[in-house]
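Student: sequence unavailable; structure follows:
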């Protein structure tokens, strides 16, 4: 059977047993039998579906309950598979899929404004109560920054915001644009750290309402305003521009326009900071299950796709930092909190939704641990001398702030 031939080539480290829909047992890999991960398939069609397109059908089978864990957790299973696959591909037909990668990406990631709004609503307009069950209190829904190994989630998310603020080189009186402001945490933090005016834009109605309420409660609505706005509609000029966790939703066909917009909105001596998920293995397509159920229109780019567009837009790439396992650590915190509150998630939605989100959080964490996913932060400017000539400025005040946060 094609599926089991595929698994026999894939599983080299660790041990996996699959009970097929007819009750047959198939063992793969080597290792201690007591540590064997066992899964059961209850739908005979999975025998060919998982071989044809494991990236789509494994997640659907887990959601439907036709892929069942007999021994070990879902994390144990996905960790085993992705650890063995590494940067490589899973499935004998993946080479054929790669032949049409350019055309696939054009159609999958074409995000005109109306489609962008629908894609954002699909994920970010879910119940706010859901996000409160696994995010930190500030609802930072992006990679945290574990400046010290023993940081908890709240500390690491605060450190992320301060790390970005340091790269922005904020000065009193500046105007700041936050593209993809989420629930407002970054914009409010920047306003609190420096005497700046911040405009945050989002395409999510739910996020907009929460962000405005938070600004009012914090007494910052005179310096922080939020708007329902696409980055392509934004007008004016800003001394600083920040975008965290939004670029993944832009789409490859729109990269040139995105960076042209950044340049046109940025003051001549301005500084921009882009924080985005990326991939180390080069251009690819989005995981089909993730694209269908979690982030329609989403894509994590390779730097080789991004930097040429920065150059063509006439921007200086003044600093690049690669955060490797920081997101894996972030996702582990989220996954554990989600699982601890699983019954509350089921009360909000249903069991299938719980399985879908468990698969999303597990698969994402393993992608950052084993399959070349990372986060990059790009500092951009229009002028060659807009930022200091060395990176020392990043760490002087930041380290003192981290010590203060950690002590508190």
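Tutor: Received, thanks. Since this is a predicted model, take the numbers as computed values, not measurements. Numbering: from 1, shown residues only.

Student: when you work out contacts or count neighbours from here on, use the C-alpha atoms and nothing else.
Tutor: Fine.

Student: can you show me the strands along the stretch 101-250 of the chain?
Tutor: 175-179, 197-202, 224-228, 238-244 (DSSP state E, counting those that start in this stretch).

Student: of these, which approaches residue 82 most closely?
Tutor: Set against residue 82 and scored by C-alpha to C-alpha, the strands of the stretch 101-250 of the chain come closest in strand 238-244, at 26.8 Å.

Student: if you count neighbours, what's buried in the next helix or strand after the closest one?
Tutor: Later in the chain than strand 238-244, the nearest helix or strand by DSSP states H and E is helix 255-265. Residues of helix 255-265 classed as buried by neighbour count (16 or more other C-alpha atoms under 10 Å): 255-256, 258-263, 265.

Student: that's a strand at residue 28, yeah?
Tutor: Yes. Residue 28: assigned to a strand according to DSSP: H, G, I helix; E, B strand; the rest coil.

Student: how near is it to residue 12?
Tutor: 8 Å (C-alpha to C-alpha, to the nearest Å).

Student: if we can go back for a sec, mind checking which of the strands of the stretch 101-250 of the chain is nearest residue 90?
Tutor: strand 238-244 (30.4 Å).

Student: next up, a second structure to put side by side with the first:
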């Protein structure tokens, strides 16, 4: 094993056990011999050196490349073992130097922001929808679920999330609703079908747009739910009664928070209500995780409330309610990771083994952020007028009960169709729009 890597691991791992087999075939054990035990194997000397020099980026990279194997436990167990042991004093000069460089780069990008929103969104969300179908719930909700009561299934928790947000919106039949970041259409369709509102959903993902429009067409909802390829910053429209945004704010970027909430103020009616659902972290980050920035969410940024609340206040908006959901995303990500790994061979056929390992590292690292690094979900209820929402929170439970009763009468969600292992194109879209291929929710297969 490379001397530099041995020194780092010996300094970090004090509790638990890490067994490392180097490219030379020699195995060394770090820690106190107690559980948990994780075993690694490096397949080349260079991989050891790279991890020692820049663990933040290279640990995930060499795992993705198959140059580091986890032979006992899994990548989540490894990340947990490292996180449970790491102290600031364990960082070596190389790690500190690279951290300072990344801080400087992040500050420079903040001074000269470049609009890559469309490209950044496409990097992640324009992947084949067949991939997301492997691990998401039946409604393709790609954001934190709401596990209330605890122990419910992923599908039940995602439905509970939509119900919880709908209750906070205080919707009334006939109102106009804007959804900023409409995903694959599930939230917009839920709000329209259950609450009788008119929904406009906007997205920068062409693949999500195709799926959303097709779902609305299949459910006969095109006159009530419209999805558009639209950047919120250039949107002009008559003010909406309600605005909802779930899992999109993480892509706005902290340099743009004032502009975001300024646009919200412009698009929200004077007596309107907005619900913003986003990942949060306990303090402003100096820079993004380099692996996630390079491979998963380029240009993304997880805000702290200390960065968000001043932007809301300076935009002339009011925070009517703030709810923190501390562990719900950890549970959601664990469901996603387990479902994804159960179908990893299908994912490998869509892409390759390197992609599977990259996605596993992404899901495991994200889960660890919530289980070990105090990340959380915040839901902000935002208004222009103090009395736009009731003066206590009892109405949320009351409206949730009403919505739950209505859900029992809602037509079932569409199932995914496979025909001879291939996707069936929807009748509402021409064949030439199906490149790259996208798996869309469709009619139930004939029995």
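Tutor: All right, it came through fine. Predicted model only: the values in this text are computed from it and were never measured.

Student: superposed, how do the two chains score by TM?
Tutor: Scored by TM-score structural alignment, normalised by the length of structure 1, the superposition of the two chains gives a TM-score of 0.93; 405 aligned residues with a C-alpha RMSD of 2.3 Å.

Student: of the strands of the stretch 101-250 of structure 1, which is nearest residue 211 of structure 1?
Tutor: Closest among those, once you apply C-alpha to C-alpha, is strand 224-228, at 6.9 Å.

Student: does anything pack onto the closest one? Which helices or strands?
Tutor: Under the contact criterion of 3 or more C-alpha pairs under 8 Å, 6 or more residues apart in numbering; DSSP states H and E, strand 224-228 of structure 1 touches helix 185-193, strand 197-202, helix 205-217.

Student: sec struct for residue 88 of structure 1, please.
Tutor: coil.

Student: which residues touch it?
Tutor: residue 371 (C-alpha atoms under 8 Å, 6 or more residues apart in numbering).

Student: over to residue 328 of structure 2?
Tutor: 144-147, 377.

Student: so what does residue 266 of structure 2 match up with in structure 1?
Tutor: By TM-score structural alignment, residue 266 of structure 2 lines up with residue 264 in structure 1.

Student: now its match. Nearest residue, chain neighbours left out?
Tutor: residue 237 (7.5 Å; C-alpha to C-alpha, 6 or more residues apart in numbering).

Student: the one you found contacts residue 267, doesn't it?
Tutor: Yes. If you go by C-alpha atoms under 8 Å, residue 237 of structure 1 and residue 267 touch, sitting 5.8 Å apart.

Student: please tell me which residues of structure 1 stretch 291-306 of structure 2 aligns onto.
Tutor: Using TM-score structural alignment, stretch 291-306 of structure 2 pairs with 289-304 in structure 1.

Student: need the helices for the stretch 51-200 of structure 2, in chain order.
Tutor: 55-64, 75-85, 93-111, 117-125, 129-133, 154-169, 186-195 (DSSP state H, counting those that start in this stretch).

Student: go on, the stretch 251-400 of structure 1?
Tutor: Under DSSP H, counting those that start in this stretch, the stretch 251-400 of structure 1 gives helices at 255-265, 288-293, 303-312, 326-340, 342-348, 351-370, 393-407.

Student: how about residue 18 of structure 2, secondary structure?
Tutor: Following three-state DSSP, we place residue 18 of structure 2 in the strand state.

Student: which residue in structure 1 aligns with it?
Tutor: Checking TM-score structural alignment: residue 18 of structure 2 goes with residue 16.
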